[in-house]
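**Student:** pasted the sequence and its predicted model underneath.
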Amino acid sequence: MTETSPAAPPPAKPRGFFAALEIDTRLIGMIGAFVVICLIFNFLTDGRFMTPRNIFNLTIQTASVAIMATGMVFVIVTRHIDLSVGSLLATCSAMMAMTQTLVTPEWLGLGLNHPATMPIAILVGVLTGLVIGAFHGWLIGYLAIPAFIVTLGGFLVWRNVAWHLTDGQTIGPLDENFQLFGGINGTLGETWSWVVAALAVLGAFYAIFQSRRNRVLHEFPVKPLWAEFVLGGVATAAIVGLVAVLNAYEIPTARLERLFEARGETMPEGLVQGYGLPISVLLLLLIAFIMTLIARRTRLGRYIFATGGNPEAAELAGINTRLLTVKIFAIMGVLCAISAVVASSRQTFHSNDIGTLDELRVIAAAVIGGTALSGGMGTIYGAILGALIMQSLQSGMAMVGVDAPYQNIVVGIVLVFAVFVDILYRRRTGDKT
């Protein structure tokens, strides 16, 4: 009797709509909460909250915290915490600001707005974040000092190092090329935004195809084809919708005229152009893609989640958890530097209060996004959505006229409630992670 093997595993037995899509119910809950928040504030502001202008501002305000939140996922997954990210952002920002206003013009003779000024400044900032982050990781991993204490010390140290570097002064204006990462001063425009949208849609369908192909190769159950197309359709609608809204935010005529004059051209009569996708948001999307790739497709990602799930078992399995800790905090430091680029370029100058309370916003974004404080579980997209929810709350309350202290009270309540809901969810699903 000859043995035969099926060419592909059969689809799973018929299930409910959401079960067939295999979407995390917490993700659905977060998306639902975000939609409700938008609808409530849109009603309270007489339709101003969901205008293209406000959505544009919301995306660029979210970018800095969301970038750091992607790194905080790795930190919390491995059962650590980082309270120093806001202060580290300030130090990186100060280093880049001094590079642009002192080092390149006076030491290197390049001058502000020289083509080399921006890359040199960013390199200095990234190296600063990398070294400080790796140093934190070394103290935690090799000297066994609790992460809470190390980063609490960093919270105090690096904020004041930033103050010392600038003598407590506001440093600016920053390099014009550097300011392209800030949002309003750097966008792709309508045409290139649609090009990026098309590439993103193709990437989404390719990822769905590859996931299905891998399941078939490993003889795992696959989703129904209609479920794959539904997921692709949802991704397409989200991408196209976002780009359409951002393109709908028109550049003021006076600003458009100045842009044409700067190029030595005359603006055509009646020309209307939209801002399009901000470079800072594109940077966030690229970082999210890279961090998700690390988490799901690399040995480092597997080690991170294995260590978070059971540190003792990870060590017995041969994982160098001490070196892993250094790598995680080094990644966190680099992301703080990139966030410093976005935050300071959006302001067009470095200020002493840059990054203040960002450590709390970043931790809250990761936790609201479903990262378990007990370790072993978390997603990059969840952290970004958590950051977007928090920024929507703060932006909406500011538009309604709620004072800053009350905004922080609401955010604190939302954070505690999100953790409580997450605990109930894990109890209900039997997840003890």
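**Tutor:** In hand now; what should we look at?
**Student:** for the rest of this, base every contact and every neighbour count on C-alpha atoms.
**Tutor:** Fine.
**Student:** which residue, other than its chain neighbours, is closest to Ser395?
**Tutor:** Distances taken as Cα to Cα, 6 or more residues apart in numbering place Leu58 nearest to Ser395, at 7.4 Å, with adjacent residues excluded.
**Student:** mind listing what's buried along the helix or strand harbouring the one you found?
**Tutor:** Using DSSP states H and E, Leu58 maps to helix 52-77. Residues of helix 52-77 classed as buried: 52-56, 58-77 (neighbour count, 16 or more other Cα atoms under 10 Å).
**Student:** ok, stretch 117-128 next?
**Tutor:** By 16+ other Cα under 10 Å, the buried positions in stretch 117-128 come out as Thr117, Met118, Ile120, Ala121, Ile122, Val124, Gly125, Val126, Leu127, Thr128.
**Student:** test my guess that the first one contacts Val103.
**Tutor:** Looking back up the chat, that one is Thr117. No - contact between Thr117 and Val103 fails when scored by Cα atoms under 8 Å: they sit 9.4 Å apart.
**Student:** name the next helix or strand downstream of the helix holding Leu58, please.
**Tutor:** As assigned by DSSP H and E, the chain's next helix or strand after helix 52-77 is helix 85-98.
**Student:** that next one - contacts with which helices or strands?
**Tutor:** With contacts taken as 3 or more Cα pairs under 8 Å, 6 or more residues apart in numbering; DSSP states H and E, helix 85-98 sits against helix 117-141, helix 147-166, helix 321-347, helix 358-368.
**Student:** second structure follows, compare the two:
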Amino acid sequence: MSDDALSGSKAPTARNFFSALQLDTRLLGMIGAFVVLCLVFNVFTDGRFLTPRNIFNLTIQTVSVAIMATGMVFIIVTRHIDLSVGSLLATVAAVMAVVQTQILPSMIGLGHPAIWILAILAGVIVGVVIGAFQGWMVGYLGIPAFIVTLGGLLVWRNVAWFITDGQTIGPLDETFGKIGGIDGTLGTTASWIVGLLATAAVIALQFVSRRRKQSHGFPIKPFWAELTLAGLMSAAILGFVAVLNAYEIPTNKLARIFEARGETMPDGYTLGYGIPYSVLLLIAIAVVMTVVAQRTRLGRYIFATGGNPDAAELSGINTRFLTVKVFALMGGLCALAGAVAAARLGFSTNDIGTLDELRVIAAAVIGGTALAGGVGTIYGAILGALIMQSLQSGMAMVGVDAPLQNIVVGIVLVVAVFIDIIYRKRTGA
């Protein structure tokens, strides 16, 4: 018996096409809004917005906020909020900068290959400890998360100032700097390999999931719908790789690379950047966080607590310790985001991460995370971060002043929450 017969499907028609795909209407709406946003800015910038160069820059600019947004999903799902993420990022970035420029060189030598690893490890440890401390105050002392993290917003920003004595710390370790993006990419060949492997993995996971549902007697999509989704995802992955590969390294920079090798660059030689290391880090974090949310006991506890805290506690979930875990995870993600942000700049400044708390919360909410708790997705938060960064980058390219950009972002956040409220009332979610 065929898969289509087992699923009870019919040949695709215009009427049942989208229903058969079983796509999340919210996700479709977000993708549609993102596409419209890109097309509008592309028109107003005379075609400069959708160039490979701008898409590459937009990608690496989104990473740090997107990393923190994945953690903010868990925070908001458990009915809390974290207003300190931008300031915490500044603190851990300062720690990592001081460790790799002042402490480790005197201990293991300047330029040691382990410096960047130890610096990031130090930042992650500090971030986790600070996050756990804030979670302890929320979970065990009963202080509202809004107050704890509002205090953290003020405290950690100024702790960062004291760590650096108010100075800009740099230049940072050369290997560490590759995490930032433009100076650290896979190159075209490796990017195609990664793209093909990712495509194969996505298709394999999709059909493994189909077979698992089929073996347990659960409803499944028509086979043509599975093929359509596989084709769409494959096109998105390979198209993304193609765009990043199309952004070519400047000729003078290529010439310097060949010169450093003692070689002469061939006439007409070109080379694309490929996928940045920071994007690979974001993808890895997204996969891990999605697995945690959907496949682990911790994830089930997080969403159960957000759905009904009292029932979760009565069922035996230690909601206080769970709060500590969630905030500690947020702190660790702030450290990784801080590493990406500082590496992209090449140094650590006192104003790094300013207003990131707004961008991170907005990304999570625009991505479908309910402020009432219990509902949220990792991929939605990342798409929300991309929409936010596209909005800001597009306004900057058009020539909108920074204060007006923040006004627009604030309005978008309020409108997104309002739309979320209406959507949940109509769908009963």
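**Tutor:** That came through fine. Nothing here was measured: the structure is a model prediction, and the numbers come from that model.
**Student:** would you mind reporting the TM-score between them?
**Tutor:** Once superposed, chain against chain, the TM-score is 0.96 (TM-score structural alignment, normalised by the length of the second structure); 423 aligned residues with a Cα RMSD of 1.4 Å.
**Student:** skipping adjacent residues, who's closest to Gly71 of the second structure in space?
**Tutor:** Closest to Gly71 of the second structure by Cα to Cα, 6+ apart is Met330, at 5.0 Å.
**Student:** number of nearby residues for that neighbour?
**Tutor:** With neighbours defined by other Cα atoms under 10 Å, the count for Met330 of the second structure comes to 29.
**Student:** from Gly186 of the first structure, how far off is the counterpart of it in the first structure?
**Tutor:** The alignment partner of Met330 of the second structure in the first structure, by TM-score structural alignment, is Met332. According to Cα to Cα, to the nearest Å, Met332 of the first structure and Gly186 of the first structure sit 25 Å apart.
**Student:** average offset between stretch 226-237 of the first structure and the second structure?
**Tutor:** Mean deviation of stretch 226-237 of the first structure relative to the second structure after superposition (mean Cα distance after the TM-score superposition for the first structure): 0.7 Å.
**Student:** ok, stretch 335-342 of the first structure next?
**Tutor:** Once fitted to the second structure, stretch 335-342 of the first structure is off its aligned match by 0.3 Å on average (mean Cα distance after the TM-score superposition for the first structure).
**Student:** contacts for that stretch?
**Tutor:** With contact meaning Cα atoms under 8 Å, 6 or more residues apart in numbering, stretch 335-342 of the first structure is reached by 63-65, 67-68, 71, 85-86, 88-90, 92-93, 122, 125-126, 128-129, 178, 181-183, 280.
**Student:** ok, 7 Å please
**Tutor:** Taking contacts as Cα atoms under 7 Å, 6 or more residues apart in numbering, the residues outside stretch 335-342 of the first structure that touch it are 64, 67-68, 71, 85, 88-90, 92-93, 125-126, 129, 181-182, 280.
**Student:** looking at the residues you listed, which is nearest Ile384 of the first structure?
**Tutor:** Comparing those against Ile384 of the first structure with Cα to Cα picks out Ile67 as the nearest, at 7.7 Å.
**Student:** and that closest one, what is it in contact with?
**Tutor:** Ile67 of the first structure neighbours (Cα under 7 Å, 6+ apart): Leu284, Leu335, Ser339.
**Student:** what range does the host helix or strand of Ile411 of the second structure cover in the first structure?
**Tutor:** Using DSSP H and E, Ile411 of the second structure maps to helix 402-427. Per TM-score structural alignment, the counterpart of helix 402-427 of the second structure in the first structure is residues 404-429.
**Student:** report the mean deviation for that stretch after fitting onto the second structure.
**Tutor:** Once the two are superposed, stretch 404-429 of the first structure sits an average of 1.0 Å from its aligned residues in the second structure (mean Cα distance after the TM-score superposition for the first structure).
**Student:** what are the buried residues along that stretch?
**Tutor:** Buried residues in stretch 404-429 of the first structure (16+ other Cα under 10 Å): Gln407, Val411, Val414, Leu415, Ala418, Val419, Asp422.
**Student:** how about stretch 366-386 of the second structure?
**Tutor:** 366-371, 373-386.
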